[in-house]
Structures are given as structure tokens and as C-alpha cells.
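> next one to model:
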Amino acid sequence: MALHLIKLCVGADSVEDLRGWIDFRLGQQRGAGREPRQVHTTRMTPKRAGEIVGTGSLYWVIKGRVQCRQRILDLEPFTDGEGISRCNIVLEPKLVLTRSQPKRPFQGWRYFKEEDVPADLKSGEEGLAVLPAGMRNELADLGLI
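Below you'll find the model as predicted:
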């Protein structure tokens, strides 16, 4: 069974906002002649990396709700220029929309067990993906999706 991570997506107002940020950063890397890859740097390194890498995902909490995920390709611990331990979470740049699930604020990342993760939006639910995030969230609150 896969182990996942969950993290607040600070600064993004929607999944579309996050997608735009990812595309912008990848474009910057291409423009600089580097191979594009999406990395999220965090302070703490997950100790259970073997249960996460390749099978786990990073679930993003946007505006108080789990709304999407990205597959975790690798975890790269390093020490920055100031001698502080950090970890690059290397992510597949593809965002997978999930069913909207409320989540209270927390700091940093947390482990997210398979039995707690929201389901991905399935084939046939593509229409939900084009709805504005606020409308999707309201419909989820009402138990309609």
C-alpha cells in the first residue's frame, strides 16, 4: 500500500493557479537550457521514503480542501548554502484532480495514508474538472459529487 504526503499549497487560489505556476517554472527552466523538472523544496526529509517514492503522491490542499495530487518521483535530501538540511520532492508535473475533501490548516507536510486520500476524478467525470473550483467544492459540501 502506498504512503503519500499532504501539504498546503500556499499562494495558489485554485488548481488552475497551481497549474499555471508549474507551467511557468518549467518554461523558465526550458528557456535557461535546462531539462525541466518540478521540484518542491521542504525543510524536513520524510523518513519513510521507501514507502513513498514511485508509488506515493503529494496531495495539495488549496483553500482548505484537498483538490489535486502529483506523483512523487524522488526525494533528494541536501544541505543548503547556510548549512540547513532540506529535501527536494521531485514531482511529476501532471496534476491529477481529486474529489474535493476539506482539510484543516497545518504546517509543513504530513504523511497521508492510502485509506484517507480522496479518490481521483474518474473517466466520465471530466465535466467536473471544467467546473470552477468554488462550484466543485460547494457541490462536494452538499454531497452531490
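> can we go C-alpha only for contacts and neighbour counts from here?
Noted.
> and Asn137, which helix or strand is it part of?
helix 133-141 (DSSP states H and E).
> and that helix, how far from the chain's centre?
Averaging C-alpha coordinates over helix 133-141 and over its chain gives two centres that are 19 Å apart (Cα atoms, centre = their mean, to the nearest Å).
> kindly report the same for stretch 18-33.
16 Å.
> go through it and flag the buried ones.
Buried positions in stretch 18-33, judged by neighbour count with 16 or more other Cα atoms under 10 Å: 18, 22, 26.
> from the middle of its chain, how far away would the top strand by length along the chain be?
The residue-count maximum for a strand in the chain (DSSP state E) belongs to strand 65-79. How far strand 65-79 lies from its chain's middle: 6 Å, per Cα atoms, centre = their mean.
> buried stuff in it?
For strand 65-79, by 16+ other Cα under 10 Å, it's 65-75, 77.
> same deal with stretch 90-104?
Neighbour-count burial for stretch 90-104 [16+ other Cα under 10 Å]: 90-93, 95-102.
> could you do stretch 39-58 as well?
In stretch 39-58, counting by 16+ other Cα under 10 Å, buried: 39, 41, 45-46, 52-53, 56-58.
> which residues are in contact with Ile145?
99, 136, 139 (Cα atoms under 8 Å, 6 or more residues apart in numbering).
> next, the second sequence, to be compared with the first:
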Amino acid sequence: MSKVVHLIKLSAGTEAVEQLQRWQASARAQGPDGYPRHVTRMWPKREAEVLAGGSIYWVIKGLIQCRQRILRLDEVTGGDGIRRCAIVLEPEIVRVAPAPRRPFQGWRYLAEDDAPGDLRPGRETDDTLPPELAGALAEIGVI
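Predicted coordinates:
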């Protein structure tokens, strides 16, 4: 069995997890099968490891705040004729313990051991801390 690896991606322009949820519920973010997808230029070279149970971890306001399980990778061709990768995602967005992350372009691999843990059941509805405070607390290991 393949080792699991995750992807990490900035959610550009997103202010909160709820905004990501609204975007993914829109018709523009969904494929013909109704699943949300993120289209990217690059195809993961570690495809087997990603598809062995990997998730995409979303960075919002400088913090990893949530994840979605990756269901599959679909090839899509844009109107410009360029082949791209559609990362097809499970609709459920799972909140994770906030973890600071510096800006980067594209996506990166995230080892399973380095991925932040899911929030305990019941914590998903806790009041959201301001990103600056959550980042400061995460840096010192409080959350």
C-alpha cells in the first residue's frame, strides 16, 4: 500500500473557512458530477500517494485552517487547449488545528506526520479566533 501524502494550498482571497464553503457550493466551483474541484496547471508526480487517502489542506489568512479529502484527479483541458489537473474534493470541509504557514505559490506536498490534526468533535462550532491571534497561539503551541 502506498504511503499517504497530502497537498497544501493557499486559498487566495479567502477571509474565512465559511467563505471557502460558500465558494465550493457554487456551480462555478463544481464539476459535472457536482463535486467541488480545484483546477491547477501541474499534475502531482506523487499521484498514488495523494490518492491513497490524502487531503488538501487550505491556508487561509496565513494559517492552515481546514482540509478536504481528495477523491480523484481528473484531466481537464481549458479553452486555451492546455491540459490541467482538476483535484476533485469531498464536499465536507473539516476544520483542523490552526497552523501558521508562510505564503507560497501553487501547491506543496505535506507529509502525513506534518499535517495538523482535526479539531475535536464539538470544537468546529467554537467562535473563530482572529487569524492573527490564532497564528500567535499556534506558534507557541497553545492550539
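> other SSEs contacting the longest strand of structure 1?
Applying 3 or more Cα pairs under 8 Å, 6 or more residues apart in numbering; DSSP states H and E, we find strand 65-79 of structure 1 packed against strand 57-62, strand 85-91, strand 96-102.
> switch the cut-off to 10 Å
The helices and strands touching strand 65-79 of structure 1, judged by 3 or more Cα pairs under 10 Å, 6 or more residues apart in numbering; DSSP states H and E, are strand 3-8, helix 15-31, strand 38-42, helix 49-52, strand 57-62, strand 85-91, strand 96-102, helix 133-141.
> which residues sit against the longest one?
By Cα atoms under 10 Å, 6 or more residues apart in numbering, the surrounding residues in contact with helix 15-31 of structure 1 are 9-12, 14, 32-39, 60-63, 67-69, 93-97, 129, 132-133.
> do that again at 8 Å, thanks
Against helix 15-31 of structure 1 from outside (Cα under 8 Å, 6+ apart): 12, 35-38, 62, 67-68, 93, 95, 133.
> next: the third one.
Residues from elsewhere that reach strand 38-42 of structure 1 (Cα under 8 Å, 6+ apart): 22, 25-26, 86-93, 108.
> what does Phe104 of structure 2 align to in structure 1?
Taking TM-score structural alignment, the alignment pairs Phe104 of structure 2 with Phe106 from structure 1.
> what about that match, neighbour count?
Neighbour count for Phe106 of structure 1, taken as other Cα atoms under 10 Å: 10.
> I figured it hits Leu8, correct?
Yes: using Cα atoms under 8 Å, Phe106 of structure 1 makes contact with Leu8 at a distance of 7.5 Å.
> hmm, back to that, Lys122 of structure 1 is nearest to which of the helices and strands packed on strand 65-79 of structure 1?
Within these, the stretch nearest Lys122 of structure 1 is strand 96-102; the backing value is 8.7 Å (Cα to Cα).
> from Val88 of structure 2, how far off is the residue nearest to Arg84 of structure 2 when sequence neighbours are not counted?
Closest residue in space to Arg84 of structure 2, ignoring its immediate chain neighbours: Arg41 at 4.8 Å, by Cα to Cα, 6 or more residues apart in numbering. Separation of Arg41 of structure 2 from Val88 of structure 2 (Cα to Cα, to the nearest Å) stands at 14 Å.
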